[in-house]
Structures are given as C-alpha cells and as structure tokens.
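> generate coordinates for the sequence data below:
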Amino acid sequence: MTTHTDDVKGFDVVVIGGGINGTSAARELTAAGYSVLLAEQADLANGASSRSSRILHCGLRYFETQHPVRTFARSPTRFLAAVRMAKAAMESREELVRLQPERCKPFTMCFPLWRGDDIRSWHLDIGFALLGRLGPPSPPLDYRRVVDLERDIPFVADLRDRSRLTSVATYREYMIDWPDRICVDNALEAERNGAILRLFTRAALRERTSDGDWIVDLSARSGASEIVRAKVILNLAGSWIDNVRPVGQMANRPLVQGTKGAHIVVRLPDRYQGYGVATLHRGGMPFYCLPLEGDRFYFGPTETLFDDDADKARPTVEDVDFLLGEANHLLPGLSLQRKDVEFTWAGVRPLTFDPDQPMGRRTREIHDLTARGMPHVLAMTAGPVQSHMSAGRELHNAVARLLPASGRRVVVSQAPSRRVAAPGDCRAALAETYKTAVLHEHARDLCGILRTRTGHAWGRHVDRDVVDHAAQSVANLLGWSPEQTSKEVDDFLRHQSRHFPKGHAA
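Have a look, this model is predicted:
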C-alpha cells in the first residue's frame, strides 16, 4: 500500500517511548535543533523508569559476585565489561549530583563483611581503589572500613552472625529521588524546545516512502488517530521494544530480555536513619536495604526471568516471602513479618537479549535495525535510569550520523523542576499542584497526578480521602461528571491494591 504524504506532517525524529531514555533523547534532540514527536502508549515513566531500585550507585554492584577473583579470572571479557559499566556509573553519578542535586539524596551505604564469606575485605579495598581511578574525584566515595562496630554502626546489633562479623565497609551512595519526575521534566523541556508530545498514544510503523521517510500511525486511547512521517525512528519502548515493527513483519530474534525486580517497603527504627545496607543474598545476587523517605525503607530487588507483558508484572507471594526471608537473614534483629510490609512494587528491566546470558546482558547498547528491515530505526536496550543523560547524548549522536538537524541549537535548561506541594501541605496548595499537573504537565488520570507528577502515592498507600480530594480538584478540568469522578477514585484504589499490594495482600 502506498500512502500519499503531501498533507502528512513530517518530523526529523519520532521517539517511541516516554520513559527515562525516550524523554532524555527528545530533550537532547530538540536542543540540537531536530523536530521531534514523542509518542507514549500510556503515561510518562509508565514502565521500568518508575519501577527501578532508584539507587544512584557508584558501580560497585558490577563487581559484586560470588568468588569475584575466580569469576573474573575465568572471564576477562566479563571483567572488562564490568569495568566499562562501573566507569559509566561513576561518571553518571557525578553528572546527576552536579546538575540535579535536588534529585540526589546522599546516605551512607554499609557493606558487612563476615569471616569465611565469599566477599573479603581486600576485595572491597581493591574495588574502591579501582572505582577511584575510573571516575571523577567528586562527589567523593568516602570509603572506609569500620572495625569499631558498636561505636560507628548504630544498627550493628541487628546484623546476623555477630561472632563472624569482622568489619563493615562504608561509602557514600545516593538515592534518585523520583525518576518519574525526571521523565516529566525532560518531556516538558523538550516540549518547550518545540517537541510534540502524544501521550496515551500507540505508534505503529506502516511503511517507508519513496524518499525514505517512515509513515507512522498514531492511535490515541481517546479514539483519535493521526498519521505522521519521520526520517528517523528511535524505538525506546523499553520492555515493549520488540513489539515495534512494521505491520505484517515477522518477529526477529528479540532485542530485549526482561527480568523482573520486586521490592518491599517497611518502617525501620531511628537507628537506620541516614544508612543503607548492601550485601549478596543467599543466591549470590546484590541485595539492598535502602532509605525511601522518613522511616520507610525498602528491601530488594529480586531477579527473575519475565517474558510476559511488562504491564502484568507485580509482586507475588513468592517475591514477598523471598524478600522477607533475605531481609531477616541479613538483619535478624528486625524480625520482619508480612504485616510489616506497607507497600510493594515490581518492574521489568529491559536488558539486552543474549543467548549466552540467560538473564540478559546489562550493557547499554544502541541497535541499528537496518538488517532487520528497518533502516533509519534505532533502538536502545539496558539503559539504566542513572545514566539517562549520557544515553540522551549518545542517541543524539547516533541520529546525527544519519541526519543533520533541520533547526537551530538551543541551550538545554538545567533549572530544577517546579516545587510540588508535599502530602502534609494545606488542601488548597495540594489542589493547585493537582491542577498544574493537568493544565501544564499532561496528566490525564489519578495515577499520573498522585504518582508520576507529585509522588504522593509512591512508597505508601493513600486513603480514599486523599484520592477523592485529588479527583475533585481536577474533575472540571478533565470533564469528569460526578459519576465518572467516583469511578476514577475507585479505579485508582483498585490499581493501588493490585499493583502495589501490602504484604498480606500480595
């Protein structure tokens, strides 16, 4: 079928996917003078971007494995890949802390070391010496090994195997406060630079024209449809990357291998304030206790293969039991139970498919899909939240090799995002925040307001009164009748219970 394109609006680039890498790419491309349309099948930060572990780590995790010396000696290629990823982590850590300090919350990570365990103190000494050489000097790692545990580690009495505990390595880490909001701010910056945002809109590749442009069908959830053309397509759909291909084209070998990570949120005593804990769980994978907000901390992640639709990923009974088991193995003094779990979440990491690595390859990669019958289509896999800035630049450079910008370069803003009213603020201030989310930030439902754009319903369950106030605040703006408003409240509470259940309801 040939599409007549004389009256079809054209763009330099169509970005498919409104997660952290899609919005970062749109921001970089518009700043460089490209005309961009960003299409997202749901809301911004709908997938892995909002369901990650939210840690801005220094890169140590890439060396955390059972028997590290033996493992890397047997596979120098794996060691070199770990070095590259650790270097990228250190660089992204510096960049994010420097440019978006309001999004980076520092804390002291503690890595307990036990006599006879696979991870030895000298392993960490070497690891941090290497990290210090790989990355910028600021922000500092503040690495040291604590031996006076009673004096310097306030929760030491909760740790397992006290008789074998020889020391605790401490170092500075950061939590990424609210990746969802970073996606929103990136998208709004791209829009100010001229990008067109099409949220709740599915993009489908139809065909290429005789002059090499792609015809893209846009189908909005509202029922509206649109046809656009683009010279380059960026497929940044995360876990859904393999679903983006021309109509009728058979599936190739997958680009993405999904692995599910689940987390549980609990309240911990004051002695944990300002601290986190890192270790390897009994299966040999990294396991953390991380500060969320106030006295709320979370344990995770799990790591299991997941080949279903990422929208269906949610914490299971088995996930919660596993995480509680590992938390109590690490910190038996807490004696955590299911009733202590106030919130859970799960997301799917879109790692790079590799038949030789069943759990997927963690290296960030850009794929040119020409050999798959999709020239001028690029995809990215395994792009973590913390390195989204460099991912945006790398994607811009990849586009620039295919196409010059049609417009002028503009200055990319590094201004902090707007202030969002906190849950404890007065109802009038909260109402204004909710209205702003709708009027200026493309929110169209209560999930987009209470989670993505304000964070009020992240890490905690909110009650009906909070949800009803948000709904009443925006009902007129969204054209909701009283009946529709009530339904939206019910739908949000049902979604909260199903996708972020408490421990007893998982």
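
> please count neighbours and contacts with C-alpha atoms only from this point.
Will do.

> for the helix ranked longest in the chain, packing partners?
The residue-count maximum for a helix in the chain (DSSP state H) belongs to helix 76-99. Counting contacts by 3 or more C-alpha pairs under 8 Å, 6 or more residues apart in numbering; DSSP states H and E, helix 76-99 is packed against helix 68-74, helix 121-134.

> next secondary structure after the last one?
What it means is helix 121-134. strand 144-146 (DSSP states H and E).

> how much space between C289 and P112?
12 Å (C-alpha to C-alpha, to the nearest Å).

> who touches both of these two?
Taking C-alpha atoms under 8 Å, 6 or more residues apart in numbering as the contact rule, the neighbours common to C289 and P112 are 277-278.

> please enumerate the helices of the stretch 201-350 of the chain.
For the stretch 201-350 of the chain, the helices defined by DSSP state H, counting those that start in this stretch occupy 317-330.

> any idea where the strands of it begin and end?
Ranges of strands in the stretch 201-350 of the chain, per DSSP state E, counting those that start in this stretch, are 201-208, 214-220, 225-235, 256-267, 275-280, 286-293, 296-300, 304-305, 343-352.

> related to what we said a few turns ago, could you check the angle helix 121-134 makes with the longest helix of the chain?
Interaxial angle of helix 76-99 relative to helix 121-134 (axes from the mean of the first three to the mean of the last three C-alpha atoms, to 10 degrees): 60 degrees.

> C-terminal to helix 76-99, what's the next element?
strand 104-114.

> same for that next one, what does it pack against?
Secondary-structure packing of strand 104-114 (3+ C-alpha pairs under 8 Å, 6+ apart): strand 165-176, strand 275-280.

> adding distance to L99 and mean neighbour count, write those strands out as TSV.
Putting the helices and strands packed on strand 104-114 into TSV (distance: least, C-alpha to C-alpha, whole Å; neighbours: other C-alpha atoms under 10 Å) gives the following:
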stretch	distance to L99	mean neighbour count
strand 165-176	13	21
strand 275-280	24	21
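
> JSON lines for the ones you listed, including distance to I196?
Putting those into JSON lines (distance: least, C-alpha to C-alpha, whole Å) gives the following:
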{"stretch": "strand 165-176", "distance to I196": "27"}
{"stretch": "strand 275-280", "distance to I196": "41"}
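
> here is the second sequence; please produce its structure so I can put it next to the first one:
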Amino acid sequence: MAADYDLLVIGGGINGVGIARDAAGRGVSVLLAEMGDLAGATSSASTKLIHGGLRYLEYYEFNLVRKALKEREVLWRAAPHIAWPLRFILPHHKDLRPAWLLRVGLFLYDHLGGRKLLPATETVRLDTAPYSQGLKKLFQKGFEYSDCWVDDARLVVLNARDAAERGATIVTRTKCTGARRDGDLWRVDLKDLASGETRTVTANVLVNAAGPWVADTLQEVAGANESAAIRLVKGSHIIVPRLFDHDRCFIFQNGDGRIVFAIPYETDFTLVGTTDVDFDGDLANVAISRDEIAYLCEAVSEYLEKPVSPEDVVSTFSGVRPLYDDGAKDAKAATRDYVLELDGGEAKPAILSVYGGKITTYRKLAEQSLKKLEPFLAFKTGRWTADAPLPGGGFNVMAFDAQVAALQEDYPFLNARHATRLIRLYGTDARALLGQAKSVTDLGRSFGHSLYEAEVRWLVEREWARSAEDVLWRRTKLGLRFDEEEAAGLDAFVSGLLADEAGAAA
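Modelled structure (predicted):
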C-alpha cells in the first residue's frame, strides 16, 4: 500500500522546516506538523546571528566553526531582506583574554570559512568616536570583525513557505499524538488542537525535529526505548532602550569565561544576551529569571559608563536549546553541533531524530539529514538549496536600499520607515502584499505602528499566523510597540478572519 506521504516531519522549528523544504525541492511528498506556531519555541529565541561562534574556538570546535562560517554568505545571499552583515567590536579587557589570543582567534575566524564579501578584522581605537560612545575610558583598544544578522522567526516561516510552494503540506496547531510501525509504513495520529479532531496518516519515513521535545517524541510518541542523551540549556535575552547611536555591535567578555552581545535592535532598542543555564522545568513555560536579568545587566555594565539596570528592561525572551549531551561540565561548554540519530539502522520504516544544531547550520543539517535518508526515499534531484533564494530574497545583497527606494517610487504614500520595514520582512514580496493600493486607506484597517489590514491578511493567509502573538512577535517584532489594547484589537480581528475562513471551508 502506498503511503500518504514519503516524509512526515514533526516540528516546525528551523531544523524541521529546513528538512521539509530541502526534501520538497527534491520531489519528495512532505507533511510537516507543528503543535504550536512555526518558530514558536527555540527558533524564535536565538540571538539572531548567522555566525561561526567565535568562542567555540576555545573549545577546539574547529569543524563546527568552519561549517558555520561558510554558511554566513550562503544564507545572506538567499535572504538579503531578513539577513545582513554586522560589524562587531570586541574590546580588549586587560584582566581577561590577552590581546595576542584575541588576534589569533580572529585570524582563524577570518580564514576558516571562505569569506568573500564580508570585510576582514581590524584593530580599532575605542577612545575615539564613534566607538567611545558610552564605553568606560579604560577600554581603549579593540578588534572589529564581521558576522551576520538574521530574523530567526522569519527565516523559519520563509523556509516553510518555500517548502509549501514546492508541494509540501504545512500544518500548525497540530500535535502528533502517536506513531506506530505498520509493515514498511508509519501510521501517525495527528490532533488538530483548534478543533480537537484527530486523523491518521501514513508515511514512509519520520523525522523527529521536535527541538526540546525530541526525546519525549521519540519515546512517548514513536515508542522507542532509548534516545541519545540530550541536555536542555536555557538561553535568555533582554531588550533595553538603544544604548548607542552607531550601528556597531559589541561582544563583551565576562570574568566567567562567557561572552555577552549588545546589538542594535529594531531601530530604537538594544538586544543583550545570552545566558547558558541548564534547564529542567516545564517546556511550556520558559521564561527569564531575575538572576539572568541581573547577570546580563551586570555583564554589559562592566563596560559602560552608564550602568544598565533591571528597571531599564522593556522586554525579554527565553528559549531552551536541545543540545546533544557530550558530557561537558558547564552548559557554556556543551557542543552546539548537531547529531542525527537513525533509529533501527537500515530497517524500515525509518525515523531520524535531530539533536542540537544552530540557526546558522540548519541548511547543512537538512542536507545531511536527507543523505542519511537516501536508502528510504526516492529523490528526483540532488542538493539544491545552496543557490536558491528564499521567498522575497531574489535580489542582490548590496541592493537593499535600492529595493526600498523602488518600493517608495511604486507606492509613494509609504514613508521611508514603513517601506524599509516592509522590505526587511517581505523583500520582493512586498509588492504582492501591497497589491494595487494607491493610498494608505487602500491597505484597510490600521492597527497602529504602520500595521494595516492588508499585511495582517497576508500573514494569516500566506504565513500561518493564527493570533496577535504570531503577528506581533514572530512574523514582525511590532510587539515592542503595541500596547495591550492595540494587541487585543488585532487579536479580535485575526480571530474574525479565521472564523470566516472556517465558515467558507464548511
């Protein structure tokens, strides 16, 4: 009997959607089931960097760093609307790592990963403008190097969109409640958490990309007796009013051996993170602790003339990383590389479980996952994602400003800030979103802060948004600007759209 799907992916984080996209592009029939929202957990709680991980060099993770560094420009080219280069300032702290060690590390960082477009490391003076702004005078020397930024949640959604456009079926608010082997097939029970309805589908192969729930899914859903050791590590961030006027980011060393980033964020804010804390709590309720807030404030205040206090924090977010447990004593030293475990060897039906990984290496993880699944799936094509843009990303990486200017020329009622926000989120798809609008009133109801009905409808109809939270915190970052009353109005509108959608389907 033929299966309903060649491949069923459990989990709509970056690894799950990356695998679904790659497989769909190779002609595989795919169903991806996510029990919450896309990027609803770990994948929207990263530091939002495409980077090699400078500090991983200290743990001799050269292969991981090289692999990640090579992906920086690949992902930048694929999604120049949601990814862009950043310059990081690493101040030399005389009581911590010596300057020669920092230079050696940055030399390796420059040369391990085939850098072509990103500028090289430079030594800079921190006691002159613009870098001196806000820094304590005792920090006079530093190093400036390159990495990239990415909107992590949008990276997930765009991979899901591309997978869907290539034939994959993506369902959210749908929980996998059971999976059992039936001959050469999997029979998988899926529960729609909105309606309560359950259906059963069949698949040739399962991929368990459930993130922090990976072990639970393998044991409780698929009935496996054992799984790889997993270490849950919580990482938390704080957001404060913007600390610097310039566009440079800072990477600050701490006395405990960790580092903390301070990155310009959403124009008016600074993002500070992250922590590394072993986690054994409720995965449905992950939140920053008072101790973590105090730690991050103290870490950046070590370098700043004006200290940052917990009272300055305007928002926070936390996520739990499902790291492969390599036996490291401290959470900060646990490997960030991924491990792919194929249950049962070559026996059918197969299930592949994904442990660990980073946003930066998700595409390579997907390629290697499909390589492991070659004995069980019939691919029509080979590897293809390295040169394929994500939706909205089909333009030159150096042409972002030109995209904004062209959008304003075509839609002159958009001010520069609104046009920039639309290109940052949707790239070349911004025109499809705006359609035939001739004035701002043609965009429909205004929810405030440049969010209009046309954009909300796009997010509900094209990007699986099902609540104001989905719209404000994952599809956009406008949650930083909306008050409770504005968010409630948006939530009611989204609920109305979904009710209309359900009525039409009935």
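
> H440 of the first structure: which of the helices and strands packed on strand 104-114 of the first structure is closest?
strand 165-176 (23.8 Å; C-alpha to C-alpha).

> tell me how far the closest one is from the chain's mean position?
With C-alpha atoms, centre = their mean, to the nearest Å as the basis, strand 165-176 of the first structure stands 22 Å off its chain's centre.

> where does the helix or strand that it is followed by end up in the second structure?
Per DSSP H and E, strand 165-176 of the first structure leads on to helix 179-192 as the next helix or strand towards the C-terminus. Under TM-score structural alignment, the alignment places helix 179-192 of the first structure onto residues 152-165 of the second structure.

> tell me the gap between the matching stretch and the middle of its chain.
Mean-position distance between stretch 152-165 of the second structure and its chain equals 10 Å (C-alpha atoms, centre = their mean).

> ok, average deviation of that stretch from the first structure?
Comparing stretch 152-165 of the second structure with its match in the first structure after superposition yields a mean distance of 1.2 Å (mean C-alpha distance after the TM-score superposition for the first structure).

> circling back to that earlier point, the helices and strands packed on strand 104-114 of the first structure: which one's closest to P76 of the first structure?
Nearest of those (C-alpha to C-alpha): strand 275-280, 21.8 Å.

> I'd say V411 of the first structure and A31 touch.
Yes - using C-alpha atoms under 8 Å, V411 of the first structure is in contact with A31, at 6.3 Å.

> burial of A378 of the second structure, as a residue count?
If you count neighbours by other C-alpha atoms under 10 Å, A378 of the second structure ends up with 12.

> which residue lines up with it in the first structure?
By TM-score structural alignment, A378 of the second structure lines up with P404.

> and its match, how far from Y34 of the first structure?
Noted for P404 of the first structure: a distance of 8 Å to Y34 of the first structure, by C-alpha to C-alpha.

> repeat for E94 of the first structure
Taking C-alpha to C-alpha as the measure, E94 of the first structure and Y34 of the first structure are separated by 28 Å.

> now do V83 of the first structure
Relative to Y34 of the first structure, and taking C-alpha to C-alpha, V83 of the first structure is found at 34 Å.

> sorry, back to before: helix or strand for the match of A378 of the second structure, which one?
Under the assignment given by DSSP H and E, P404 of the first structure is not contained in any helix or strand.

> coming back round to it: could you check the angle the longest helix of the first structure makes with strand 165-176?
Relative orientation of helix 76-99 of the first structure versus strand 165-176 (the same axes, to 10 degrees): 60 degrees.

> out of the helices and strands packed on strand 104-114 of the first structure, which gets nearest to R393 of the first structure?
Of all those, strand 165-176 comes closest under C-alpha to C-alpha, at 20.0 Å.

> show me what that closest one is packed against.
Counting contacts by 3+ C-alpha pairs under 8 Å, 6+ apart, strand 165-176 of the first structure is packed against strand 55-56, strand 104-114, strand 144-146.

> which one of these lies closest to A278 of the first structure?
Minimum separation from A278 of the first structure across those (C-alpha to C-alpha) falls at strand 104-114, 5.0 Å.

> nearest to G17 of the first structure, of the helices and strands packed on strand 104-114 of the first structure?
strand 165-176 (20.8 Å).

> quick one: contacts of that closest one?
With C-alpha under 8 Å, 6+ apart as the test, strand 165-176 of the first structure has contacts from 54-58, 103-115, 121, 124, 140-149, 291-292, 386.

> select only the buried ones of those residues in PyMOL?
Command for PyMOL that selects the buried part of these, burial taken from 16 or more other C-alpha atoms under 10 Å:
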select buried, resi 54+55+56+57+58+103+104+105+106+107+108+109+110+111+112+113+114+121+124+141+143+145+146+149+291+292+386
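
> give me the three-state assignment for L38 of the second structure.
coil (DSSP: H, G, I helix; E, B strand; the rest coil).

> measure how buried the aligned residue in the first structure for it is and give me the count.
In the first structure, the residue matched to L38 of the second structure (TM-score structural alignment) is L44. Using other C-alpha under 10 Å, the number of residues around L44 of the first structure comes to 29.

> how about H329 of the first structure?
Here the number of neighbours of H329 of the first structure (other C-alpha under 10 Å) works out to 17.

> what is the equivalent residue in the second structure for it?
Taking TM-score structural alignment, the alignment pairs H329 of the first structure with E302 from the second structure.

> for the aligned residue in the second structure for Y434 of the first structure, give me its contacts.
Matched across to the second structure, Y434 of the first structure falls on V456, judged by TM-score structural alignment. Each residue near V456 of the second structure by C-alpha under 8 Å, 6+ apart is listed here: 471, 494.

> name the helix or strand for V456 of the second structure, please.
Per DSSP H and E, V456 of the second structure falls inside helix 453-462.

> in that helix, what's buried?
Neighbour counts using 16+ other C-alpha under 10 Å place 453-457, 459-460 of helix 453-462 of the second structure among the buried residues.
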